[in-house]
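Engineer: predicted model and sequence follow; I will ask about them next.
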Amino acid sequence: MKNTVLHKADTRGHADHGWLNAYHSFSFASWYNPERVQFGALRVLNDDTVAAGMGFGTHPHDNMEIITIPLEGDLAHKDSMGNTETIKSGDVQVMSAGTGVKHSEFNPNADHRTKLLQIWVYPNKQNVDPRYQQITLNPEDRKNKLQQILSPNAEDNGVWIHQDAWFHLGKFDQDVTATYNLKKEGNGVYAFILSGKLNIAGQELETRDGFGIWNINSFDIKASTDAEFLLMEIPMEY
């Protein structure tokens, strides 16, 4: 029997710091909801807008897989591993914090905002050596199909993390359909709608809604309008 959980966009936590306008799908910082702590190994899904020229000062992480997906604009990254990079819309970045890493992120542009998703996933290995990976995606590979952007395998498409997780992006025209087959038994999928309206397993979803589904081997997807979305397949127990 499948299980589902629906998180409407307007039920997310919200913090407007001026320089940062952040929406939290799961408990984060000063926003705590005991029913919204995580979805399996998925701990954080933050939908952030960073004002021009602003950003996050140097701060530490450990034993977490941190995935950043810029949606608009650029994000400059600097870390204690010696990486100094700029990630842009169309890129995906992952940092395995492992034994510990410090990093800063800021919007290097003086005249426009940066929008991004930051996602934290609990790893399946503790205290690994910290690592950094960044790739540029081809947007055509998600046009009316599912583009894999993350997996557990370094030789597979997209970035890789220390967890049995698979992420896909889709950009579907209205009425396009697809079937998603889960990669691993015991996993669930958390869908996040970036724009438009989408039907997943019979549930109608709108922009910035989140929808979790588990105890299922596959499910159908249909774009009710032109729609962009992210599917995160995650272990429910880890």
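Structural biologist: Yep, that arrived. This one's a predicted model, so the numbers in the text were calculated from it and none came from an experiment.

Engineer: could you use CA atoms for every contact and neighbour count after this?
Structural biologist: Noted.

Engineer: which residues in this protein form helices?
Structural biologist: With helices called from DSSP state H, the chain shows none.

Engineer: what is the neighbour count of the closest residue to A165 other than its chain neighbours?
Structural biologist: Nearest non-adjacent residue to A165, counting by C-alpha to C-alpha, 6 or more residues apart in numbering: I234, 4.8 Å away. By the criterion of other C-alpha atoms under 10 Å, I234 has 27 neighbours.

Engineer: just the one 4 residues further on next, same as before
Structural biologist: The local packing count at Y238 equals 14, with neighbours defined by other C-alpha under 10 Å.

Engineer: what about it, distance to H162?
Structural biologist: The gap separating Y238 from H162 is 11 Å, by C-alpha to C-alpha, to the nearest Å.

Engineer: against F106, how distant is the residue nearest to A165?
Structural biologist: On the measure of C-alpha to C-alpha, I234 and F106 end up 28 Å apart.

Engineer: do A165 as well
Structural biologist: According to C-alpha to C-alpha, A165 and F106 sit 27 Å apart.

Engineer: of these two, which one has the most company?
Structural biologist: In this comparison of A165 against F106, neighbours counted by other C-alpha under 10 Å, the higher total goes to A165 at 24 against 20.

Engineer: doesn't Q148 make contact with that one?
Structural biologist: No - using C-alpha atoms under 8 Å, A165 is not in contact with Q148; the gap is 10.8 Å.

Engineer: ok so, going back, against I213, how distant is the residue nearest to A165?
Structural biologist: Distance from I234 to I213, by C-alpha to C-alpha: 10 Å.

Engineer: spit out the residues that contact the two alike.
Structural biologist: Counting by C-alpha atoms under 8 Å, 6 or more residues apart in numbering, the contacts common to I234 and I213 are 188-190.

Engineer: next one for the comparison:
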Amino acid sequence: MSRIDLQPQIDVRRAEDRFASNFGWLDSKHSFSFGQHHDRANTHHGLLLVNNDDVVDAGTGFDTHPHRDMEIVTWVLDGSLVHQDSTGHNGIIYPGLAQRMSAGRGIMHSEKNDSWKLQGDTHTDPVHFVQMWVVPDERGITPGYEQLEIDGELLSGSLVPVASGMAQHDGASAIRIANKYAALHAARLQPGQSVELPDAPFLHLFVPRGSVTLEGAGPLATGDAVRFTATGGQRVTATEAAEILVWEMHATVAA
């Protein structure tokens, strides 16, 4: 990781410009290079390497697969997702429940759609979630898992810490990640409600649903994202019911 001198910048990325992968059972939009999609100029922002916006059909999901040296945070918007991993952890993730998996020196896990309705013999409900990956402070840590219900805190309409390794969030209702320079915040906003963004060397704002206005940059719709460098403090105001995810990062991946 690296901390460097920066010039202020606000870079708006529109939903339709994201990489896309569709495998029938999975409709995935990628904010950064992922899988078969690679752009040397779009591999990360700050410490954030992956921001995948996934919709998985009922009765399907990701079979057991490996990860290593990554802090993986999953945020469900609709439906529910079953997690199982090689350390013996399992759980059901649903809206308002934050989940973190530390891949560390190596872990195997699967994620399956657990949101379905039985109509005859047909399972019909998809699960919609955002999965985000940040690098850890250290390689080779012990794999781990944590989930935490924060639905109540989101009722306030304020920006709520969801996952953090930063000292100022010690004791807050947030899952812990193994990076002391990064924190994920979320807000659920009704029309007219607004929040102020943190001030940090690197911010990533993602609008997984609804629409908002960003001070100084204008309207943002579902799937839009903004990458901030050496700036912050702008207000985000909902123009319709919306949910936002904000990564606050005080370092970047070393070149």
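Structural biologist: Looks like it arrived, so ask away. The model shown is predicted, which means the values in this text are computed figures rather than measured ones.

Engineer: quick one: TM-score?
Structural biologist: Once superposed, chain against chain, the TM-score is 0.92 (TM-score structural alignment, normalised by the length of the first structure); 235 aligned residues with a C-alpha RMSD of 1.7 Å.

Engineer: for the residue nearest the centre of the first structure, give me its contacts.
Structural biologist: Geometric centre of the first structure, nearest residue: I119, 4.4 Å, by C-alpha atoms, centre = their mean. Residues near I119 of the first structure by C-alpha under 8 Å, 6+ apart: 42-46, 66-68.

Engineer: try 7 Å
Structural biologist: 44-46, 66-68 (C-alpha atoms under 7 Å, 6 or more residues apart in numbering).

Engineer: now for it: what does it line up with in the second structure?
Structural biologist: Matched by TM-score structural alignment, I119 of the first structure corresponds to M132 in the second structure.

Engineer: now its match: closest residue in space that isn't a chain neighbour?
Structural biologist: Closest residue in space to M132 of the second structure, ignoring its immediate chain neighbours: N51 at 4.6 Å, by C-alpha to C-alpha, 6+ apart.

Engineer: count of neighbours near the corresponding residue of the first structure for V50 of the second structure?
Structural biologist: Counting by TM-score structural alignment, V50 of the second structure corresponds to V44 in the first structure. Close neighbours of V44 of the first structure, defined as other C-alpha under 10 Å, add up to 23.

Engineer: thought V44 of the first structure was touching W120?
Structural biologist: Yes - if you go by C-alpha atoms under 7 Å, V44 of the first structure and W120 touch, sitting 4.8 Å apart.

Engineer: list the contacts for the residue nearest to M132 of the second structure?
Structural biologist: The contact partners of N51 of the second structure, by C-alpha under 7 Å, 6+ apart, come to 30-32, 130-133.

Engineer: now do the strands in the stretch 1-150 of the second structure.
Structural biologist: Assigned by DSSP state E, counting those that start in this stretch, the stretch 1-150 of the second structure shows strands spanning 9-13, 19-22, 26-30, 48-56, 61-67, 71-78, 81-85, 90-93, 97-102, 107-113, 118-119, 122-123, 127-134, 144-149.

Engineer: switch those over to JSON lines; also include distance to P191 of the second structure.
Structural biologist: Formatted as JSON lines, the strands of the stretch 1-150 of the second structure follow (distance: least, C-alpha to C-alpha, whole Å):
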{"stretch": "strand 9-13", "distance to P191 of the second structure": "22"}
{"stretch": "strand 19-22", "distance to P191 of the second structure": "30"}
{"stretch": "strand 26-30", "distance to P191 of the second structure": "26"}
{"stretch": "strand 48-56", "distance to P191 of the second structure": "23"}
{"stretch": "strand 61-67", "distance to P191 of the second structure": "34"}
{"stretch": "strand 71-78", "distance to P191 of the second structure": "18"}
{"stretch": "strand 81-85", "distance to P191 of the second structure": "29"}
{"stretch": "strand 90-93", "distance to P191 of the second structure": "27"}
{"stretch": "strand 97-102", "distance to P191 of the second structure": "23"}
{"stretch": "strand 107-113", "distance to P191 of the second structure": "31"}
{"stretch": "strand 118-119", "distance to P191 of the second structure": "35"}
{"stretch": "strand 122-123", "distance to P191 of the second structure": "34"}
{"stretch": "strand 127-134", "distance to P191 of the second structure": "22"}
{"stretch": "strand 144-149", "distance to P191 of the second structure": "24"}
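
Engineer: among these, which is nearest Q234 of the second structure?
Structural biologist: strand 9-13 (10.7 Å; C-alpha to C-alpha).

Engineer: elements contacting the closest one?
Structural biologist: When contacts are defined as 3 or more C-alpha pairs under 7 Å, 6 or more residues apart in numbering; DSSP states H and E, strand 9-13 of the second structure sits against strand 225-232.

Engineer: fine by me, we can end here.
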